[in-house]
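Colleague: Okay, sequence plus prediction incoming.
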Amino acid sequence: MGTGVIISGAGPVGLMLAGELRLAGVDVTVYEKLSGPSGESRGVGFTRRAAEVFHQRGLLDRLGEIEIGRQGHFGGVRIDFEMLEDNHFGIRGVPQYRIEEVLEAWVGELGLSVQRGCEVTGFRETAEGVTALVETPGGSIEHTADYLVGCDGGRSTIRKAAGIAFPGREATRGMYVADVVGCDIPTRAIGERVPGGMVMAIRLEDDVDRIIIHPDGVPPHDDRSRLTFAEVADSWQSLTGQSLHHAEARWVSAFTNATRQAAEYRRGRVFLCGDSTHIHIPAGAQGLSVGVQDAVNLGWKLAADLQGWAPQGLLDTYHSERHPVGARLVRNTLAQSSLYLTGEEMEPLRGIMRELVTFPDAARHLAEMVSGLDVSYEVGDGSHRLLGRRMPDRELKRADGSPTRVAELLHAARGLLIHSADHTEAARTAAGWSDRVDAVAATWAPSADAEDGQGAVDSVLIRPDGHVVWTSPGGGELADALPRWFGPREHSARR
């Protein structure tokens, strides 16, 4: 059969998925059409939930010094995250190429080398597997595996070859993006409306600024291969009166606000992940962040299937759980675009929004939407507020007195049962799933309940992606949750 999973695309999403699969021992091949890292960076940070996901795999510290964004916004309306009890602070100043470097080094440590200069151009599917058609520097090859995942961007070849519809809205306006050296311009961190459009400027590093220009209307083209820095500099000068023509561009690109979402995230043995499932105007680094979460949701489920213990229908939950998240992403970016990029006619609504976000409940609702902390899945019966939601990174003390945290216990990408020392029944129940679920006796830090506002909890069962599927109290029976998410007590491995 060849490898278990073929991944088309080695951006952050494809690399994250590859790492998830390798942690589970799955054979993976990643094909990337570019011969080397592009050095480009559409995003310069990620959301709070994406930060938690990276932290769950021990990757956050590898990104080096990071800047915590303590103020957020929704369509340019500032939100004070400081007044909210949970941590919604996003991460700024980390360009996408740096994230890719860290993820590629990580998968390399896990024994995987990206096959660069190789493009998946199509596939054939049978009941037994899927055969990818790959153009390599040495010629055309065919590669058969159990599954194929398209992480190949908004113009996804895999999505088109699979015949998956990509409905949405056509572009009505566009934007230019550039990383510019030596421009010496003031920071406009969340943008500034000016006659004829909107401009942003963010300092990336010494003498390097990211500029973003939203002129009214659609730019002449969104083909980055034909865009010149002179065009970008002309647009900036027309909106601000400042000349950047003397500066040097590291990277330029163009995008539009075309907004689409794939109708299906799975068709047979083919899956889509990240930008291949949704395109939208950049807003708060949500695209990359949601894509990384797509990968973490899918990875452990594919591994469960390949290892033979996946409960019936587990692979289908990838679409049922992540498609609504993508739909919400599309809706909120459209709303932000309308609020942010339109003219003075929208100012009355902006004023009302500024009033609303001074109320904690309204601010929390918007902050959770942008930060990704509002994602909740249907996980079965139970009344506890944590069920279906992500598990906050609480501090714990093991039975032997040593300190740890939830994120540290999730580094291996396995199921996790955290139970109190006197809750031995839970440990005994989970013993039959010890090949898939780690059981840890621990006590919660005293301030934990107050920190996340989710209510007291004694024991929790957490999926590899960090979402809670059982609690004590309020979570039903552990003996029901374990087989629902981690398969039968006994199973026969396929490999």
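Modeller: Everything's here; your move.

Colleague: okay, CA-based contacts and neighbour counts for the rest of this
Modeller: OK.

Colleague: Pretty sure Ser253 sits in a helix.
Modeller: No - with DSSP: H, G, I helix; E, B strand; the rest coil as the criterion, Ser253 is located in strand rather than a helix.

Colleague: Quickly note the distance from Asp361 to Glu321.
Modeller: Between Asp361 and Glu321 the distance is 25 Å, computed by CA to CA, to the nearest Å.

Colleague: whoops, I mixed them up, Ser376
Modeller: 8 Å.

Colleague: Same question for Arg328.
Modeller: For Arg328 relative to Glu321 (CA to CA), the value is 12 Å.

Colleague: Between Asp361 and Glu321, point out the one with more neighbours.
Modeller: Neighbour totals were compared for Asp361 and Glu321, and Glu321 leads with 16 against 12 (other CA atoms under 10 Å).

Colleague: before we move on, which element is that one in?
Modeller: Per DSSP states H and E: Glu321 is located in helix 317-341.

Colleague: Identify the residue nearest Thr342 in space, chain neighbours excluded?
Modeller: Among residues not flanking Thr342 along the chain, Gly197 sits closest, at 7.9 Å (CA to CA, 6 or more residues apart in numbering).

Colleague: what does His55 give?
Modeller: Closest to His55 by CA to CA, 6+ apart is Ala407, at 6.1 Å.

Colleague: From Ser235, how far off is Arg226?
Modeller: Distance of Arg226 to Ser235, computed by CA to CA: 15 Å.

Colleague: Next one for the comparison:
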Amino acid sequence: MKTIIAGAGPTGLLLAGDLAAAGADVTVLERRAEESNLTRAFAVHARTLELLDARGIAEEVIATGTKLSRMRLFNRIGVDFAALPSRFPFVLITPQYHVERILEERAVKAGARIVRGTEVTGLRQDERGVEVHTKAGTHAADYAVGADGAHSGVRHALGLEFPGRAVVRSLMLADVRLARPPQDVISVSAVGTAFAFVAPFGDGWYRIFAWNREHQVPDSTPLTLEEVRETTERAFGRDFGIGECRWLSRFHSDERQVERYRTGRVFLAGDAAHVHSPAGGQGMNTGLQDAANLGWKLAATAAGWAPTGLLDSYHDERHAVGRLVLRTSGGIIRLALLESRAARLGRDVLTGLALHVPAVLRRATGTISGVGIYYPHAPRTADADLGGTRLYELLRAGRHVLLGPAVPPPGYADRLVCAAYDRYILVRPDGYTAWTGTAGEVAVALRTHLGDPRHPADTIS
């Protein structure tokens, strides 16, 4: 199977690596001629780290950044991730370009090709395949994926609307050094006329997002460090000694989501399918999880064993998650930007009280971290010690994992890894539970989720 992926950001690179590792012919078309050192994304949440662990690269990514187990909202409300039911009970702060580098190395090593300086200008598809057009020529494939950002050429070529609206205009972004940094946590504060967010990269640099209600200008308006300094001081009451700056940018934040993630043989993922405010740091994470969901389903289709409707389940599962992320990030940013003092006081009191209720705290941290997000018929499967190995280490084969007390029926060696366990659990390659049941139900479960066995003589590996 040949797949064309538009976009060599984190979403496209994770997907390319997964497909190439499964034996697919993968070409990634990237509009940028060169890699960029600039990035807006910087947070890698627990669920994403679990998915990277299932690919054997979590520790490499963690080594590039700083672990933060708590964040502070509105300068006084603490949110603690230390109790997350995960091997990664923290937020990793690292620039997106580190994540991209590691994902690209994995994809290329697996056999994916990356073509830079190539922008999608159109496409055509029929029941046999897809043609992706660029200024340099046409690429034919069985499937195509648009992971090419908010201004997706693939989405435009499909003629799909991207409904939504701007949430915040004239956001300021700066990477700076601080002479008097805040405590080593993500800090967020807002007053009626200003909002600011500060997070450490762990190497002496800090990321600042800032917004000034009284100075709303077009994205093209030049941004100065003094404007960032004044807005940060207004929001926090101090500017933390902002000094050297390596990047300044002004942008606006939209809330948008395409209605369908699949159109025939073409799929949309990441910012091409959904965009939202940076509140909660969920953008890159949601795109990576889109890729993890889609990759194994395309691989199963290429291998010829995908059950009917498997590719359609990508939209069914991920569109609902995208909608949840829009609501979550939108709610956080709207709370941060409340104008009246009375409203902000009420926000602080009610939010502080709510987060002292264990169930509310678990839901909040679970949603932001992704650990609490699940699909209607497929809950997240936590990592498990299997006596000498872990579940997520077994997932590195890119196959389903069947845990159980006895050997299952033969014929699934090409799509299944087995391990002894005290009960039967069938885990999908993306770390979600496909089925739990009894010994008498195993054969039916395997046929339902993995199709017919190859040959009765096959053995399980």
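Modeller: Received it, and whenever you're ready, just let me know what you need. Keep in mind it's a predicted model, so treat the numbers as computed, not measured.

Colleague: Quick one: residues contacting the residue nearest to His55 of the first structure.
Modeller: Neighbouring residues of Ala407 of the first structure by CA atoms under 8 Å, 6 or more residues apart in numbering: Glu52, His55, Gln56, Arg57, Gly58, Asp393.

Colleague: Do a quick rundown of the helices in the first structure.
Modeller: 12-23, 48-56, 96-109, 157-162, 229-240, 286-307, 317-341, 347-356, 360-371, 406-409, 424-430, 448-452, 478-486 (DSSP state H).

Colleague: The shortest one vs the second structure, average offset?
Modeller: Think helix 406-409 of the first structure. Helix 406-409 of the first structure differs from its equivalent in the second structure by a mean of 0.8 Å after superposition (mean CA distance after the TM-score superposition for the first structure).

Colleague: whereabouts in the second structure does that helix align?
Modeller: Under TM-score structural alignment, helix 406-409 of the first structure corresponds to residues 391-394 of the second structure.

Colleague: for the matching stretch, the distance to its chain's centre please.
Modeller: Its chain's average C-alpha position is 20 Å from that of stretch 391-394 of the second structure, according to CA atoms, centre = their mean, to the nearest Å.

Colleague: Stretch 249-261 of the first structure too?
Modeller: With CA atoms, centre = their mean as the basis, stretch 249-261 of the first structure stands 18 Å off its chain's centre.

Colleague: and the counterpart of Ala303 of the second structure in the first structure, how far is that from Phe229 of the first structure?
Modeller: Matched by TM-score structural alignment, Ala303 of the second structure corresponds to Gln307 in the first structure. Going from Gln307 of the first structure to Phe229 of the first structure by CA to CA gives 50 Å.

Colleague: which of these two has more neighbours?
Modeller: Neighbour totals were compared for Gln307 of the first structure and Phe229, and Phe229 leads with 21 against 17 (other CA under 10 Å).

Colleague: Could you check how far the more buried one is from Ile185 of the first structure?
Modeller: Distance from Phe229 of the first structure to Ile185 of the first structure, by CA to CA: 16 Å.

Colleague: From Lys297 of the second structure, how far off is the residue nearest the centre of the second structure?
Modeller: The residue lying closest to the centre of the second structure (CA atoms, centre = their mean) is Asn285, at 2.1 Å. Using CA to CA, we find Asn285 of the second structure at a distance of 19 Å from Lys297 of the second structure.

Colleague: ok, now Leu450 of the second structure?
Modeller: Distance, Leu450 of the second structure to Lys297 of the second structure, by CA to CA: 11 Å.

Colleague: Aligned counterpart of Leu59 of the first structure in the second structure, please.
Modeller: Here Leu59 of the first structure is matched to Ile57 in the second structure, going by TM-score structural alignment.
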